[in-house]
Structure formats: structure tokens, C-alpha cells
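> Any chance you can model this:
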Amino acid sequence: MLRFAHIDILWGLLAIPVFLFLFWEVSRWKRKAIKKLGDRHVVKEMMPDVSFSRPWLKFILFALAYSLCIIGAADPQIGSKVEEVKRKGADLMILLDVSNSMLAQDLAPSRLENAKRAVSQLIDNLHSDRIGLIVFAGQAYVQLPMTTDYSAAKLFLSTVNTNMVPTQGTAIGAAIDLGMRSFDFKNGTGKAMIIITDGENHEDDAVAAAKNATDKDVSIHVIGVGSVAGAPIPYYQDGKQMGFRMEEDGKTQVLSKLSEDMCKEIAAAGNGSYVRATNANSGLNLVMDQIGKIQRKTVDSKNFKDFEDRFQFFLGCALLLLVIEFFISNRKSQRLSNLKLFEVKNT
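Next up, the predicted model:
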């Protein structure tokens, strides 16, 4: 298996067409200058020691050396050892509430940012499990399909915000149903969902959806974010907080409260656990202890364990070509010029 340790450096190869264009323009300018002096063949006879082909040879050597330098700097590596690794994994789907109520700041810096930080820490602790991400408000969308690419998972997580779902609300049941459709039940691995929400479900029957999930051996765990006392919901304009959302009377702030009863009902129906998040503890560790008990299927995979650098070969060849190019003169060799293999001698 071949790979490059610094693959971005290969973009430097795009400079070769630029070099070729510049060299061609300089060569054309020289030809025009010679043409102004007179007939091209006569000018060549007047400059017998000047070679018109060697500059091209020197340029070709330079271009090859430059290409080899770029490839060498990218550090090509060859996988030298293949090892069959047995790993055990499960499927874990995160259902993240992105309704406007998640902007409440009873958890610092906000419910949503607190939840995203906790999920990011969870991803850092995963090894062989697959993870997916669903965001929901009034509707649910798959933000990240099931994957073991944890770097991609953190990238997609960083883009989550309350503006990504156009319909406001909290459709937990729809998110559970979408999560069930996103699982691959043919692979035989254990499956679980983690719902992170303030529990203000107004759209559907989340408890019924959780019961349907348990029929397929999918456990559902709930992490409640927010406070029972509630907190006002801020609104933003151009990234700046402009105030808090108000009731229709324009005098009373809209308070968003954590609905613990709803969260507990969903967790109980989903044969899972409920944990309330705080500023000091996200609750994910307790949930993951429960998820750790689910079945993990053994999967065989082949990994290239060791990679050996091969940049030395490319840099060595580049250095050799540059040395050769350096010693090639633009003037003709007198010995080669005097060597006339095809000249017919008169007898």
C-alpha cells in the first residue's frame, strides 16, 4: 500500500506547466531576436559554438528533478506489514436536539454547546464502535451516517447549530424513527441511541417510538439538558445576542424548562437509562457504562501496521539530475562537433 505522509505538498507539481510556459516564452523571444539579426541558418553559422537544443535538455532535467523533489518532500511511504486485527464494535446513534430552546444558557455556555462538547469527548473515547449523528427540531435529519471515521464525526459535529433545521419544535419520536431506519440490522452488532434534549416534546409520541425500538433490541438512553426552573431563550442577529424571546404580550420572557418526566418516560420505554446533565458532569460516562454491556460483534479487518519512508530514492535521483544539469553547458562540445559519422569523404 502506497501513501503520502504530506500529500498536500503534491500540489507543488502544478508549477511545472507554469515553468514550461515561461521557458517556451523565453525560447520564442530568443528565436525572434535571432530572426531580427538575419537568416536563421546564417546566424547559426556565425555562432558555431552555441547549442540550440541543450537548453531544452537542461530544462527537461530541471523539471524532472523538481518533480522528484516535490514527490520526495511529500514523503511517499509503503506499507510493509499487514496484520489481521480482530476488533469488536457496536453501532451508536446520537440524537441531538437543535431546537431554539437549546440556546438557553442554564448550562454554560448554552445547552447545545454543552451537549456538543460532551459528544466530542465521547468520540475521543471511542475505538471500534461506529457512530452516527441525527439532528432534530420540528423535523429530523441525518447529519452523519454510521461511520468509524471519528475525525469526520467531529467535523460534522462542529457545524451543528439551531439554524440547520428549518422547522422549529421538538420531534423526538421522528428522530427515533429516523435512527431506526439508519441502522444496518444485518450486521448483527448491538445498537443503541443516545438522545440529548431538554425533553420539551410537542410533535409526536416519542414514548411509542421508543417502545418500537426495543422490539428490535435497540436501547434508548436519554440525557436531559437544562434546569427544571427554566431559563430564557436568547435570540441572535449577526452572531450577537440581541435579547431574549418574549411571549405574545411582549413583556414576559419565554422560559424553557427541562421536562424530566418526559425524558424518564422515553428512557424507560426504550429500556435505557436517564441522566441529567450538569455543568460539572455531562452524564455521558454513566450512559456509556450502560451501553458497554450491549453485544459487540467481532469483525476481522486488515491494517497496514508499519510504513517505511521512500523519500530518499526520489531526493537522491533529483540531486543526481541537478548535478548532471549543472555540468551540461549551453555551448556545443568541440569533440562531438568534430565527430562527423555520416560525412562522405571524397577519394
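> contacts, neighbours, all on C-alpha from now
OK.
> outside of stretch 118-128, which residues touch it?
Residues outside stretch 118-128 that contact it (C-alpha atoms under 8 Å, 6 or more residues apart in numbering) are 87-90, 148, 150, 153-154, 157, 282, 284.
> filter these to the buried ones?
89-90, 148, 150, 153-154, 157, 282, 284 (16 or more other C-alpha atoms under 10 Å).
> hang on, the earlier thing: in TSV: the contacts of stretch 118-128, plus distance to residue 163.
As requested, the contacts of stretch 118-128 are exported to TSV (distance: C-alpha to C-alpha, whole Å):
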residue	distance to residue 163
87	38
88	37
89	33
90	31
148	27
150	24
153	19
154	19
157	14
282	24
284	25
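> hey, where'd the strands end up in the stretch 51-200 of the chain?
For the stretch 51-200 of the chain, strands defined by DSSP state E, counting those that start in this stretch occupy the ranges 76-89, 91-97, 130-136, 140-147, 191-197.
> Heading C-terminal from the last one, find the next helix or strand.
In this case it means strand 191-197. For strand 191-197, the following helix or strand on the C-terminal side (DSSP states H and E) is helix 206-214.
> tell me what that following helix is packed against?
Judged by 3 or more C-alpha pairs under 8 Å, 6 or more residues apart in numbering; DSSP states H and E, helix 206-214 is in contact with helix 172-182, strand 218-224, helix 260-269.
> switch to 6 Å and redo it
helix 172-182, helix 260-269 (3 or more C-alpha pairs under 6 Å, 6 or more residues apart in numbering; DSSP states H and E).
> Name the residues that touch the helix or strand just after the shortest one?
It refers to helix 260-269. Downstream of helix 260-269, the first helix or strand assigned by DSSP H and E is strand 274-276. For strand 274-276, the external contacting residues (C-alpha atoms under 6 Å, 6 or more residues apart in numbering) are 221-224, 264, 267, 283.
> now the other sequence, so there's something to compare against:
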Amino acid sequence: MDLANLHFQNPEAFFLLLLGPLLILDWWWHAHKRKSTIKFPALAIAKKAAKGSKVRARYIVPALRMAALCCFVVALARPQNATEVEYTSTDGVDIMLALDVSGSMGTLDMLTRTDQAKLGVMNAEKVLKSGRFWDYSRLGYAKNVMAEFVQKRESDRIGLSVFAGNSYTLVPLTLDYGALLEILQAVDDSSASGNGTAIGDGLMNSLARLEKSDAKSKVVVLLTDGIDNASLVPPLHAAEVAKALGVKVYTIGVGKKSGTFLAFQQNPWTGEISWGEQPIPAENSLDEKTLSQIASSTGGRFYRAESKDDLEKIYSEIDGLEKTEIQTIAYARYQEKFYPWLLVGALLILLELVLANTRFVRIP
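Sure, this is the predicted structure:
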């Protein structure tokens, strides 16, 4: 039974309040049945005497007894203060982000109109020497979108591995998103050594981090812009390992299939570096067939991104597909509150006894 903010563990105790009217009737019966005789020399004068305030106040004594009874009944009902406590249990998702950091990821072919206009008015030589062009490259856009993906997660462990000619784990599975984001933002083409693109080794590196995971869902999101040409483990063999481990692999290919990209060009006579446009070489095209086979064999999907908007949509879709199931368990913690009622009842009984035997004592 709940009343206001109190919960009563033994509400049946309130039936004892039915004794209240019986006590009142008992007191009234004895008060009127009781007759006393007192000798008084002048009866006429006694009849004219009015009842004093003391006589009228004698009803305080039974009122105190009734109030004490009410307090004792409330105490017996065991009032408790309920504090609601919630525990959240999650069937988490462990996610490894595998990122290609080979030199071709510095290609400026996914520029938004705003970024292309911004770079067009900047000094090309300064941009090249400062390395600022990486912010507008395939890698730069991929890092920004991946950071947004990480920030959307709440209770999943996420790790980061990078690959070029070789593969390295930069961040093992962690819930420390702050540290992960800092390391992600510092990633560039020097984060992994070796020439070429080792897609198979990059996937195997991520799988090694997920091998002992007991998460309900294990996922690798692999992003690359090239063809595997440096792996010790063939990509399709790595996909078989992923399938055996129950790991779902989403593969993302970035870069335009054709067209031109913004590039640095050097004047052979003056050595001056300026902006120019170059055609996208055919040898840099994606191995879409292999990436698609990796994804389909593990229950994932293959995506193609030719712009930053494409990347944002892809990671948003993966975020929606790999949602953590959250179960909230709520229970109440109770704190006993009957002590004050018991104390007040005892004080009222004590006050009744004192007043009945002093101020309101009856003679005879």
C-alpha cells in the first residue's frame, strides 16, 4: 500500500483504528455512569456554579490516548520511504574500426564544394608543407565521419586498427571514447609502415582483437580505397576466419571511380607548387568484388562512398543496424520510517498519564 511518498508494508494494521470508536464509547460510558457524592452546605449556590475551563479541558486526556493509538497503528503498518533504483544491463556490441592509411588515402577527390573553394584560394605550397591537405582527403573525411560514429555509441567497446603495407592496432577495444577520438584524429599516412595496401592483414589484426570477445555481436568496419597487394593473409581467407569467429564485417570502399581530383603540381622551371587537376588513375580503383565477398560471407554489407555525404549515410546505416539491446531493471529500496511514529505515540501516552494524575485528576 502506498500513500503519498510512503509505502506501508503491513497495511492491515490500519484495521486497528476501528477500535477508536469503541474506546470513545467506553470512555463516555464510564464518565456518565460514574457518580460521586460530595457534601456541600449550600446546594442552591452549587447549582448556580458554572463549569470551569479545567472541567472542559479534561477531554484532552482521552484525545491524547486516541492520538497515541493512531501513532501506534501507523507504526505497526511499517511506513517506509521507497527509493527507486535502476540498473541497466546491455547486450553490448564490440566494434573494431579498420582504417586504410596508405598514401592513396591522401587523394583529394571527395571534396565538398565549400572545401574545394576554400583550398582554391589557399597557397598550395603552404598547404602541402603543413600537411593540412590531409583534412580534406579521403582519410580526413573518413576520420571525421568515424568520429561522429563513435560519439553516437553509448555502451559498446570500440577499437581502432590501421593498415597500409603492414597493420597495427592503435586502440584495443575500449569504452574510453575520449582517448579513442584523440588517437583517431592523430592518424595519418605515417601511422602504419610499408608500401601497398594489406587489406587481409588489416582484417586479421581486427579479428585478433575480437577473438576472445564475449559480446553478443562482434563487428569489423573496414574502410579502404585500394586493392590488396601487400597482405600475408589473403582477404578472402581472413573473411573465412571472421565467419568462423562469428564476426560480421562491413566493408566500405572510398574514392571516385572516375573523373579528376585536386592535386599539387610543380613547375619544372621555377619549382613553384600550385593547384591542378589530374585524372584518377585506373590502377587506384577499388577491388569491389573482393570487398563485397568479404562482407556477404560474414553477414555484413559492402558500401561504396564517393563523397563525404555518402560516408555519413553509410556509417549512420551501420549505426542503426548494430544497435545495443538495453534492458533496464528497476527495483525499490525501502527505508523504515516507523520509529518517529512509535516515539510520538509513547510521548502522547506519557503526557496523558502525567495530565490525568496531575492537572486533570478527579476527586474522588
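> Report the contact partners of residue 25 of the first structure.
Per C-alpha under 6 Å, 6+ apart, neighbours of residue 25 of the first structure: none.
> how close does it sit to residue 54 of the first structure?
16 Å (C-alpha to C-alpha, to the nearest Å).
> With residue 147 of the first structure instead?
Taken as C-alpha to C-alpha, the span from residue 147 of the first structure to residue 54 of the first structure is 56 Å.
> ok, residue 334 of the second structure touching residue 85?
No - Residue 334 of the second structure is beyond contact range of residue 85, at 10.4 Å (criterion: C-alpha atoms under 6 Å).
> what stretch of the second structure does stretch 45-54 of the first structure fall on?
Alignment of stretch 45-54 of the first structure against the second structure: no match, by TM-score structural alignment.
> whereabouts in the first structure does the helix or strand containing residue 64 of the second structure align?
Using DSSP H and E, residue 64 of the second structure maps to helix 60-76. Following TM-score structural alignment, helix 60-76 of the second structure has no partner segment in the first structure.
> before we move on, what about stretch 182-198 of the second structure?
Taking TM-score structural alignment, stretch 182-198 of the second structure hits residues 155-171 over in the first structure.
> Go through that stretch and flag the buried ones.
For stretch 155-171 of the first structure, by 16+ other C-alpha under 10 Å, it's 157, 160-162, 165, 168-171.
> want to try JSON lines for those residues, with distance to residue 68 of the first structure as columns?
Shown next, in JSON lines, are those (distance: C-alpha to C-alpha, whole Å):
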{"residue": "157", "distance to residue 68 of the first structure": "39"}
{"residue": "160", "distance to residue 68 of the first structure": "42"}
{"residue": "161", "distance to residue 68 of the first structure": "45"}
{"residue": "162", "distance to residue 68 of the first structure": "49"}
{"residue": "165", "distance to residue 68 of the first structure": "49"}
{"residue": "168", "distance to residue 68 of the first structure": "56"}
{"residue": "169", "distance to residue 68 of the first structure": "58"}
{"residue": "170", "distance to residue 68 of the first structure": "57"}
{"residue": "171", "distance to residue 68 of the first structure": "57"}
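> Tally up the residues packed near residue 326 of the first structure, please.
Other residues near residue 326 of the first structure come to 12 when the count uses other C-alpha atoms under 10 Å.
> Now do the SS call for it.
Classification of residue 326 of the first structure by DSSP: H, G, I helix; E, B strand; the rest coil places it in helix.
> That one maps to what in the second structure?
Residue 326 of the first structure maps onto nothing in the second structure, by TM-score structural alignment.
> Just list the residues touching residue 352 of the second structure, thanks.
So residue 352 of the second structure contacts 61, 64 (C-alpha under 6 Å, 6+ apart).
> Please disregard the earlier target; I meant residue 235 of the second structure.
Contacts of residue 235 of the second structure (C-alpha under 6 Å, 6+ apart): residue 200.
> corresponding residue for it in the first structure?
Per TM-score structural alignment, residue 235 of the second structure is aligned with residue 206.
> Give me the distance between that match and residue 320 of the first structure.
Distance, residue 206 of the first structure to residue 320 of the first structure, by C-alpha to C-alpha: 71 Å.
> Next, format the buried ones among the contacts of stretch 118-128 of the first structure as TSV and append distance to residue 142 of the first structure.
As requested, these are exported to TSV (distance: C-alpha to C-alpha, whole Å):
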residue	distance to residue 142 of the first structure
89	21
90	19
148	16
150	16
153	12
154	15
157	12
282	23
284	21
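> Of those residues, just say which sits nearest to residue 105 of the first structure.
Lowest distance from residue 105 of the first structure to these (C-alpha to C-alpha) belongs to residue 282, with 14.8 Å.
> Residue 350 of the second structure versus the most centrally placed residue in the second structure, what's the distance?
In the second structure, the residue lying closest to the centroid (C-alpha atoms, centre = their mean) is residue 154, at 5.1 Å. For residue 154 of the second structure, the distance to residue 350 of the second structure equals 60 Å [C-alpha to C-alpha].
> How about residue 325 of the second structure?
Residue 325 of the second structure is 60 Å from residue 350 of the second structure, by C-alpha to C-alpha.
> returning to what we had before: so of the buried ones among the contacts of stretch 118-128 of the first structure, which ones are in helices?
Among these, the members falling in helices (DSSP state H) are 150, 153-154, 157, 284.
> Give me the neighbour count for the aligned residue in the second structure for residue 102 of the first structure.
Aligning on TM-score structural alignment places residue 102 of the first structure opposite residue 105 in the second structure. Close neighbours of residue 105 of the second structure, defined as other C-alpha under 10 Å, add up to 25.
> wouldn't residue 105 of the second structure be in contact with residue 138 here?
Yes - using C-alpha under 6 Å, residue 105 of the second structure is in contact with residue 138, at 5.2 Å.
> quick one, which of residue 325 and residue 350 of the second structure is more surrounded?
The neighbour comparison of residue 325 of the second structure against residue 350 (other C-alpha under 10 Å) goes to residue 350, with 15 against 12.
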